[in-house]
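Chemist: I'd like to go over a predicted model; first the sequence, then the structure.
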Amino acid sequence: MSTDTDAKSLPAFSITQAAADALIAAVHSAAAQIGFAAAVAVTDPGGHLKAFVRADGVPFLAAEVAVDKAWTAASFRTPTHTWNDHLTNPRVAPLAGHPRLMAVGGGYPITDKGQCIGGLGISGGTYDQDQQAAEQALSLAGFEPPTG
């Protein structure tokens, strides 16, 4: 007789390469409409890089920031801009010292059918521009609207 407590594994959902590529294209379209060029990273739900593109002229530091935003968003399944409020709590503040934690707008978990399937990170504009491009691209690519 089997029960849920006997399970030794869980199904793992992950963004497909085609969906990651489409999301990157949607980000570049949104960023162009907003008026900036971007570095865009998409990770799987474990924070491992799935796809990445840095537009011409985008500073190389933006590449690392985009990857870390995607990693942060996938890690806790929460948008990166919400970390500023979290880090004001003295019990959480030590996480600010983690080298990959990126508490800047522009990172969102990617969800499909209620499951986190990856992380999206955008860098190259202001934090507001990065955040706006992420929200527009997720919607354009058919992913669930971001919360937070």
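Modeler: Perfect, I can see it now. Residues are numbered from 1 along each chain as shown.
Chemist: make it CA atoms for all contacts and neighbour counts henceforth
Modeler: Will do.
Chemist: What helix or strand is the residue nearest to the spatial centre of the chain located in?
Modeler: The centroid of the chain falls nearest to L120 when counting by C-alpha atoms, centre = their mean (2.4 Å). Counting by DSSP states H and E, the secondary-structure element that holds L120 is strand 115-123.
Chemist: Show me where the protein has its strands.
Modeler: All strands of the chain, identified by DSSP state E, fall at 39-43, 49-54, 107-112, 115-123.
Chemist: want to compare, so here's the second one:
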Amino acid sequence: MSTTVATILLSDAQQMIERSIAAARALDLACSIAVVDSSGHLLSFIRQDGAMAGSAALAIDKAFTAHLFNNPTDALNALAQPGAELYGIQHSHGGRVVVFGGGIPIRFEGRTIGAIGVSGGTVAEDIAIAEAGSAASS
């Protein structure tokens, strides 16, 4: 039986990145922005001029984490604390799991079809920029 899997197209990812760039500019912030597709693989990425070098891998891993666990990365934070259900989860998947804000799953008809990750600002700024980008998928 054949099944069609919805995913984010490159044109969708580029629109999400453009919206995120606009939100970053409004905050006078340089950041890295990554979008993964329904398989969790990188579809599109940009590191703005002046963005911290370390923000590149974090943006990609935030998108990876949001997709993998079908949750915003900041939602995993409380669950990853000592004594909590998912304590130590950030050490799984080769250390790629990020448990602070900036990664948001992209959903279509109730299913996660990709994710966006942003890094370069405070946690609140990364979340706001990712939310602006994810709104382009609606």
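Modeler: Structure's in. What do you need? Note that the structure is a prediction, hence the values are computed from the model and not measured.
Chemist: quick revisit: would you turn the strands of the first structure into a markdown table with distance to Q129 of the first structure?
Modeler: As requested, those are arranged in a markdown table below (distance: least, C-alpha to C-alpha, whole Å):
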| stretch | distance to Q129 of the first structure |
| --- | --- |
| strand 39-43 | 12 |
| strand 49-54 | 16 |
| strand 107-112 | 11 |
| strand 115-123 | 9 |
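Chemist: Now do the end-to-end distance for stretch 89-109 of the first structure.
Modeler: 22 Å (C-alpha to C-alpha, to the nearest Å).
Chemist: Hmm, I typed the wrong one, I wanted stretch 78-92 of the first structure.
Modeler: With C-alpha to C-alpha as the measure, the ends of stretch 78-92 of the first structure fall 15 Å from one another.
Chemist: In it, which residues are buried?
Modeler: Along stretch 78-92 of the first structure, the positions that meet the burial threshold by neighbour count (16 or more other C-alpha atoms under 10 Å) are T78, P79, T80, H81, W83.
Chemist: so what's the aligned residue in the first structure for S32 of the second structure closest to, chain neighbours aside?
Modeler: When the first structure is aligned by TM-score structural alignment, S32 of the second structure is paired with A39. Across the structure, with C-alpha to C-alpha, 6 or more residues apart in numbering as the measure, the residue nearest A39 of the first structure apart from its sequence neighbours is R54 (4.0 Å).
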